[in-house]
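Visitor: Prediction below, plus the sequence it came from.
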Amino acid sequence: MRLWATTAGLQILNHLTPESVGIRQYETIRRHTSGMNPCLALADVGNAGSVDPADYWRRDVQTLLRHANNIVCWSNDIQSLGVEARQPGQFRNMVVIYAGGGKSLQEGVDRTRARVQSEIDDFVALSEKVVRDAEPRLRGFVEGMKYWIRGYQDWVLKDTQRYAAQFAAVDADDRMYSV
């Protein structure tokens, strides 16, 4: 919660300054302001039971958590761009930061989408290694991460009205990712 509150304050400051933070600083801020960390931390309980702390803190498992968080956050930066760009005040997300570096908005979207796809590819490859010899609770935890990624995409497609207008004419397979 401290990281969330601290990075939320940093995000507010970022919106108030004429120059945006760099992409690496933004990634850290975004990772903690998204709310994904506490949700992902509970993904084990909803699936196969509490994962052992030694498994939870393994480097490869922490890397999977970071990939899952990045996938959802950066996908949201693309999917919410049209809505958030029309909000009052300065708004910055990964797409806008890339575009602000001398690229077009479309190039910012393309670069962000490529980063999301890379995170998905890395998540899939690493998750296959992690679950190969994992005990059931750790396998359930990894499944829970996958459910969160897919659940976010389903929420955008089927539940939230926030992005409905901008996606009304776009086929879901053209914009969604699968894990």
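Guide: Ah, there it is. Because the structure is a prediction, the values reported are computed rather than measured.

Visitor: all contacts plus neighbour counts: C-alpha atoms, from now on.
Guide: Will do.

Visitor: now the helices for the protein?
Guide: Listed in chain order, the helices of the chain (DSSP state H) span residues 2-16, 23-33, 36-41, 53-56, 59-79, 81-84, 94-100, 105-132, 136-154, 164-167.

Visitor: so which of these gets nearest Asp174?
Guide: Asp174 lies closest, by C-alpha to C-alpha, to one member of these: helix 164-167, at 10.6 Å.

Visitor: That closest one packs against which elements?
Guide: Using 3 or more C-alpha pairs under 8 Å, 6 or more residues apart in numbering; DSSP states H and E, no helix or strand is in contact with helix 164-167.

Visitor: adding another structure so you can compare the two:
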Amino acid sequence: MSTIISFPETLRNWPYPRKESQYYREHNTQTDMINRLGLLNEENIKQLIRCSLPLLCSLTYSSLGEEGYSVCLDYINLGFIIDEVTDSMKEWEAAAIGALVSDAVRNPEKPRPEGEHAIGELARLFGQRLAHSGSKACTERFCRPGASWDEYCMSMSEEARDREDHRVRSVEEYMRLRIRTVGVFPTLDLLLFDLEIPQDVLDHPMMNRLRLLVVKIMCFENDLYSYQREVATGEPMHNIVDLLVQIDGMHVQDAIDYVAGKVTDHMAEYLELSKVRFWDDRALDAQMRTYIDGMANWVTGYQCWSFEGQRYFGKDADRVRKERKVMLTNERKTVICW
């Protein structure tokens, strides 16, 4: 049995157009270090390339300088490798990976132990570049204990425990976990790569709300566009659309429309709050505008990449971008990009 679903157009009233980094063409390779460390087999390397991660970096970090763009591409590669490595792990295994990548980024001058999983070295190399090239505001925020990077690393084991226990969370419980497993909070910290904004301004309740809105939008958008792939591969789902169907009894299209409605609601709130000048130092105006616009651009860039790369829709991506329709089928099959 097959079902055709449609994705609502959520960017219609979003005033941030698609923008590509000027450094994309110069830095559009991604696998040299991954190959050297032996992190993926040949087939998974091909799948990684088809995911077009340099395009994702270009569309979401378009305001950064060349070094910032390159370091952020390293981070995006690291995040995708973490997902790939931990996706089928048991809780204790995922917890160990989370602990070692957290430590490697925070202590990049410390050699990794012999026999450790090679992802530790990949994380260390990213942490080293971040420490040497990033602004003080960026590195302090990213690496401080208990920061969003740590939250992301710790969340891997919680998701693995849910898989082991076949736990089905309520929508509210799911979202409390999802805002950490999606890994967007750390990506927003990297927008500070070329900026020096005081931590007390970044920790202002208004800024916390703006960040949370973007993270929730990204959670919803990710779950919308990955749903077909997860159905097709028969993977255990970590997806709000599936929860709305299984727990709340919604039809799939109704669930998709509901999630898309949440996206547009959060977008509207973001646009209103982003007009408020809540900092006192006028010397920060330009940097704050760059940061706030950069977070908004992540929303645009991620959606554009979702329909331009092959991670979610494979070779049908261009057709899906134009028609915004896909077919769900109970037939199990392998699709591109994990």
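Guide: Sure thing, it's come through. Since the model is a prediction, treat every value here as computed from it, not as a measurement.

Visitor: care to give me the TM-score?
Guide: Here the TM-score for the pair of chains, by TM-score structural alignment, normalised by the length of structure 1, is 0.84; 173 aligned residues with a C-alpha RMSD of 2.4 Å.

Visitor: Any chance of the helices of structure 1 in CSV with distance to Asp174 of structure 1 as columns?
Guide: Putting the helices of structure 1 into CSV (distance: least, C-alpha to C-alpha, whole Å) gives the following:
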stretch, distance to Asp174 of structure 1
helix 2-16, 31
helix 23-33, 25
helix 36-41, 25
helix 53-56, 34
helix 59-79, 12
helix 81-84, 17
helix 94-100, 18
helix 105-132, 12
helix 136-154, 12
helix 164-167, 11
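
Visitor: May I see the ones you listed organised as a markdown table, with mean neighbour count added?
Guide: Shown next, in a markdown table, are the helices of structure 1 (neighbours: other C-alpha atoms under 10 Å):
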| stretch | mean neighbour count |
| --- | --- |
| helix 2-16 | 15 |
| helix 23-33 | 17 |
| helix 36-41 | 17 |
| helix 53-56 | 12 |
| helix 59-79 | 20 |
| helix 81-84 | 16 |
| helix 94-100 | 21 |
| helix 105-132 | 17 |
| helix 136-154 | 20 |
| helix 164-167 | 13 |
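
Visitor: aligned partner of Leu243 of structure 2 in structure 1?
Guide: For Leu243 of structure 2, the aligned position in structure 1 is Ile97, judged by TM-score structural alignment.

Visitor: got a list of what that match touches?
Guide: With contacts defined as C-alpha atoms under 8 Å, 6 or more residues apart in numbering, Ile97 of structure 1 is in contact with Ser20, Gly22, Ile23, Gly108.

Visitor: My read is that the last one contacts Asn93, right?
Guide: The reference is to Gly108 of structure 1. No - Gly108 of structure 1 sits out of contact with Asn93 when judged by C-alpha atoms under 8 Å, with a separation of 10.0 Å.

Visitor: Not counting its neighbours along the chain, what's nearest Arg139 of structure 1?
Guide: Val131 (5.3 Å; C-alpha to C-alpha, 6 or more residues apart in numbering).

Visitor: what's the burial count for Asp174 of structure 1?
Guide: 7 (other C-alpha atoms under 10 Å).

Visitor: Could you report the separation of it from Ser104 of structure 1?
Guide: 21 Å (C-alpha to C-alpha, to the nearest Å).

Visitor: Same question for His15 of structure 1.
Guide: 20 Å.

Visitor: which residue lines up with Arg137 of structure 1 in structure 2?
Guide: So, by TM-score structural alignment, Arg137 of structure 1 is matched to Gln287.

Visitor: got the contact list for its match?
Guide: With C-alpha under 8 Å, 6+ apart, Gln287 of structure 2 has these contacts: Leu195, Glu196, Ile197.

Visitor: Kindly indicate which of these lies nearest Thr86 of structure 2.
Guide: Nearest member of these to Thr86 of structure 2, counting by C-alpha to C-alpha, is Leu195, at 32.4 Å.

Visitor: re the thing from before, can you list the contacts of Ile97 of structure 1 in TSV and add distance to Gln166 of structure 1?
Guide: Listed next are the contacts of Ile97 of structure 1 as TSV, based on distance: C-alpha to C-alpha, whole Å:
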residue	distance to Gln166 of structure 1
Ser20	26
Gly22	28
Ile23	26
Gly108	17
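
Visitor: what secondary structure does Ile5 of structure 2 sit in?
Guide: strand (DSSP: H, G, I helix; E, B strand; the rest coil).

Visitor: Please look at it and Met327 and confirm they touch.
Guide: Yes - if you go by C-alpha under 8 Å, Ile5 of structure 2 and Met327 touch, sitting 6.3 Å apart.

Visitor: and Thr181 of structure 2, what is it in contact with?
Guide: Tyr152, Ser155, Met156, Glu159.

Visitor: what do we get in structure 1 for it?
Guide: That one, Thr181 of structure 2, aligns with Thr33 by TM-score structural alignment.
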